[in-house]
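Enquirer: What follows is a protein structure lacking sequence information:
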């Protein structure tokens, strides 16, 4: 009886080699036969990998304690250049910001977690409150009427804005500023190749001043779905988008403005107030720390008349 109980709770060492892998030798052989792999251990699957690059075994060395592992990886990470040691360039989209200590205390307040009743924690209610505060902030910063609850990052937000403009205008031509972040342009082009819903073109500045804005104004026509510009642009220049917005609206096209640093809108005039129809951007500067580029977010806002377009 004791043996059965011990076996049920896993205290008896299994007789097979890998207790957490469900595959038997027979099931592996059957799977390899189906895909035409006849060599032991599935080596045919790795034939395209040069032999000198293959790792046949892991030499992990002696076991370490938790503190030793932490010290080991810290020593490895110290070989890298820290964010605080490197230069930061305007318009590039990821920056070092001071995050006040009060930020941690604000988002840990009870109304963002258990706002429904004092005896029945309703986390969903706190989530709704947090989303309301976030969307209100983004709408205020961008000068738009409505905001969603964030996108993946600034680049994908830019793509979604272009796709939205194409649906609204029933056109495909998307004009992109030559001073748009090159990674944003690449993402737009990648989406365009996959979906075929938009035809993006980076407008040649043709020697025009103001980082190609004059060339963009000249390029807008009746076939344009939208114009995508960045402000501040990738070179750190700040632009007045009013004339470009007027030209877009004359041709029933939309103006999409992407902002690489949403915190900059605390100082600059909002794009919405200058005629932008859709405002997107990178929201990592809104109290998110730099952590290998991971904890970023894409902001997305627009005018109320576009909120129900599909």
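Expert: Sure, I can see it. In this text, all values refer to a predicted model and were calculated from it rather than measured experimentally.

Enquirer: alpha carbons only for contacts and neighbour counts from here, please
Expert: OK.

Enquirer: And the strand or helix carrying residue 163, what's buried?
Expert: Assigned by DSSP states H and E, residue 163 belongs to helix 154-169. Along helix 154-169, these residues count as buried under the neighbour rule (16 or more other Cα atoms under 10 Å): 154-168.

Enquirer: Then stretch 282-301?
Expert: Buried-residue list, stretch 282-301, by 16+ other Cα under 10 Å: 282-286, 288-290, 296-301.

Enquirer: Kindly provide the distance from residue 248 to residue 222.
Expert: Distance, residue 248 to residue 222, by Cα to Cα, to the nearest Å: 9 Å.

Enquirer: More neighbours: those two, which one.
Expert: residue 248 (26 against 12; other Cα atoms under 10 Å).

Enquirer: For that one, which non-adjacent residue is spatially closest?
Expert: Once flanking residues are discounted, residue 248 sits nearest to residue 254: 5.9 Å by Cα to Cα, 6 or more residues apart in numbering.

Enquirer: In contact with the one you found, which residues?
Expert: Shown in contact with residue 254 (Cα atoms under 8 Å, 6 or more residues apart in numbering): 165, 169, 225-227, 245, 248, 276-278.

Enquirer: Give me the contact list for stretch 293-306.
Expert: Stretch 293-306 has contacts (Cα under 8 Å, 6+ apart) with 94, 138-139, 142, 144-157, 161, 168, 277-284, 288-289.

Enquirer: Helices of the stretch 51-200 of the chain, start to end?
Expert: For the stretch 51-200 of the chain, helices defined by DSSP state H, counting those that start in this stretch occupy the ranges 66-77, 102-107, 123-142, 154-169, 182-195.

Enquirer: Deepest-packed of these, please.
Expert: Comparing the helices of the stretch 51-200 of the chain by mean neighbour count (mean count of other Cα atoms under 10 Å), helix 154-169 ranks first with a mean of 23.

Enquirer: so how far is residue 104 from the residue most central in space within the chain?
Expert: Central residue of the chain (Cα atoms, centre = their mean): residue 153, 2.5 Å from the mean position. With distances taken as Cα to Cα, residue 153 is found 22 Å from residue 104.

Enquirer: about what we covered before: sort out which one of the buried residues of stretch 282-301 lies nearest residue 76 for me.
Expert: Nearest to residue 76 among the buried residues of stretch 282-301, counting by Cα to Cα, is residue 290 at 19.0 Å.

Enquirer: Just to check, that closest one is in contact with residue 98?
Expert: No: checked against Cα atoms under 8 Å, the pair residue 290 and residue 98 is beyond contact range at 10.4 Å.

Enquirer: isn't residue 270 right next to residue 143, touching?
Expert: Yes: between residue 270 and residue 143 a contact is recorded at 5.1 Å, counting by Cα under 8 Å.

Enquirer: who has more neighbours, these two?
Expert: Counted by other Cα under 10 Å, residue 270 and residue 143 do not tie: residue 143 has more neighbours, with 24 against 19.

Enquirer: structure B:
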């Protein structure tokens, strides 16, 4: 091998490595061990680690440790899911299309909106897409967000908005309760506002009854309401669609995904009304019937990507 690569010795091969960091003695390697012995040794080493399951953890800021049923891992391990292929050919992708349709239907029922797409990259990109949806729908270029927005979300949101001229403003919060400062919000909300974004629970983890008033304040000024929600919280909280949210977004990792060192996530986005439905990015799966009308069938609908329509009109 040394001859093939044009080197005369091992010392020459390692010449770029400083002498002070080289191992100048034989590497100490213990004798052989069986698989069982190696496994036992490693398991003992692992016992020194502590995981999120060992404590009641309130950390996360969007990525949380939840129990995941064994059925989830069994289902997603099927080879049908081990692909990033988009199911353009509906006739050979009915199983995958139906699973996406069922997901959309479940989140739609949970949030009380009209339609949900079959996911985006994560909660932050869902917020960025929601802001651009609102601007396209209203023709206005100001979006108001909470001052206590997750800094990573704000960074991604700026990446989505600044290149297209969307102006971001921040409204304050009550320093005692963590709830939204509606007086500050109303002072910023005007006829030039495309949308207001709020979160339930907030980034601080607080719940405030005043949040449900924000959609009506938006509508009085001709603006849209974007609500960020935690999917788990909707087991006990009022769905955002029921108090007037026009667009809903979420990080869906907590539904059934591992923490995965902070990613990948699951971006959820949904909306009310046909006007916004025409602006929603990503994939929408619909249900129809087969050619002979005897069976249910599933396919992608309202495909507004640049490979289907003119690039300047594409939403994704």
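Expert: In hand now; what should we look at? Nothing here was measured: the structure is a model prediction, and the numbers come from that model.

Enquirer: How close are the two chains, by TM-score?
Expert: Remark: TM-score between the superposed chains equals 0.68 [TM-score structural alignment, normalised by the length of structure 1]; 258 aligned residues with a Cα RMSD of 4.0 Å.

Enquirer: ok so, going back, structure 2: matching residues for the helix holding residue 163 of structure 1?
Expert: The alignment of helix 154-169 of structure 1 onto structure 2 (TM-score structural alignment) covers residues 123-138.

Enquirer: hmm, who's touching the matching stretch?
Expert: Defining contact as Cα under 8 Å, 6+ apart, one finds that stretch 123-138 of structure 2 is touched by 120, 141-143, 152-154, 156-161, 166, 194-195, 223-224, 226, 228, 247, 249-252, 265-269, 275-276, 279-281.

Enquirer: number of nearby residues for residue 229 of structure 2?
Expert: The tally of other residues near residue 229 of structure 2 (other Cα under 10 Å) stands at 24.

Enquirer: what sits against it?
Expert: Contacts for residue 229 of structure 2 (Cα under 8 Å, 6+ apart) come out as 199-201, 240, 248-251.

Enquirer: From residue 2 of structure 1, how far off is the residue mapped onto residue 202 of structure 2 from structure 1?
Expert: Aligned by TM-score structural alignment, residue 202 of structure 2 pairs with residue 233 of structure 1. The spacing between residue 233 of structure 1 and residue 2 of structure 1, counted by Cα to Cα, is 72 Å.

Enquirer: between those two, which one's more packed in?
Expert: Each of residue 233 of structure 1 and residue 2 has its neighbours counted (other Cα under 10 Å); residue 233 has more, 23 against 7.

Enquirer: Can I take it that the more buried one is in a helix?
Expert: No: secondary structure of residue 233 of structure 1 (DSSP: H, G, I helix; E, B strand; the rest coil): coil, not part of a helix.

Enquirer: about what we covered before: which ones among the contacts of residue 254 of structure 1 are found in helices?
Expert: Among these, DSSP state H puts 165, 169, 245, 248 in helices.

Enquirer: Among those residues, which pair sits farthest apart?
Expert: 169 and 245 (15.1 Å).

Enquirer: The residue nearest to the centre of structure 1 is in contact with residue 282, isn't it?
Expert: Yes: checked against Cα under 8 Å, the pair residue 153 of structure 1 and residue 282 is within contact range at 5.9 Å.

Enquirer: Of all the helices of the stretch 51-200 of structure 1, which one is nearest residue 203 of structure 1?
Expert: Closest to residue 203 of structure 1 of the helices of the stretch 51-200 of structure 1, according to Cα to Cα: helix 182-195, at 11.4 Å.

Enquirer: could you check the angle helix 154-169 makes with the closest one?
Expert: Going by axes from the mean of the first three to the mean of the last three Cα atoms, to 10 degrees, helix 182-195 of structure 1 is angled at 50 degrees with respect to helix 154-169.

Enquirer: Which strands or helices does helix 182-195 of structure 1 pack on?
Expert: Helices and strands touching helix 182-195 of structure 1, by 3 or more Cα pairs under 8 Å, 6 or more residues apart in numbering; DSSP states H and E, are helix 154-169, strand 199-202.

Enquirer: go with 7 Å
Expert: Helix 182-195 of structure 1 makes packing contacts with helix 154-169 when contacts are defined by 3 or more Cα pairs under 7 Å, 6 or more residues apart in numbering; DSSP states H and E.

Enquirer: buried stuff in stretch 193-212 of structure 2?
Expert: Under the neighbour-count criterion of 16+ other Cα under 10 Å, stretch 193-212 of structure 2 has 193-203, 207, 211-212 buried.

Enquirer: which SS class is residue 258 of structure 2?
Expert: Put simply, residue 258 of structure 2 is coil when judged by three-state DSSP.

Enquirer: need the strands for structure 1, in chain order.
Expert: Listed in chain order, the strands of structure 1 (DSSP state E) span 146-147, 173-176, 199-202, 224-230, 254-259, 278-282, 298-302.

Enquirer: how much does the shortest one stray from structure 2?
Expert: Comparison of strand 146-147 of structure 1 with structure 2 after fitting gives an average deviation of 0.7 Å (mean Cα distance after the TM-score superposition for structure 1).

Enquirer: now swap in the third one and tell me
Expert: In the superposition against structure 2, strand 199-202 of structure 1 averages 1.6 Å from its aligned positions (mean Cα distance after the TM-score superposition for structure 1).

Enquirer: which bit of structure 2 covers that strand?
Expert: Using TM-score structural alignment, strand 199-202 of structure 1 pairs with 167-170 in structure 2.

Enquirer: Please enumerate residues in contact with the matching stretch?
Expert: Here stretch 167-170 of structure 2 makes contact (Cα atoms under 7 Å, 6 or more residues apart in numbering) with 141-147.

Enquirer: Farthest pair within those?
Expert: Greatest spatial distance among the contacts of stretch 167-170 of structure 2 (Cα to Cα): 141 and 147, at 18.5 Å.

Enquirer: Give me the more crowded residue out of the two.
Expert: Just comparing residue 141 of structure 2 and residue 147: by other Cα under 10 Å the higher neighbour count belongs to residue 141, 20 against 17.

Enquirer: before we move on, the earlier item: save the helices of the stretch 51-200 of structure 1 as TSV, and put in distance to residue 31 of structure 1 too.
Expert: What follows is those, written out as TSV (distance: least, Cα to Cα, whole Å):
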stretch	distance to residue 31 of structure 1
helix 66-77	38
helix 102-107	50
helix 123-142	45
helix 154-169	39
helix 182-195	33
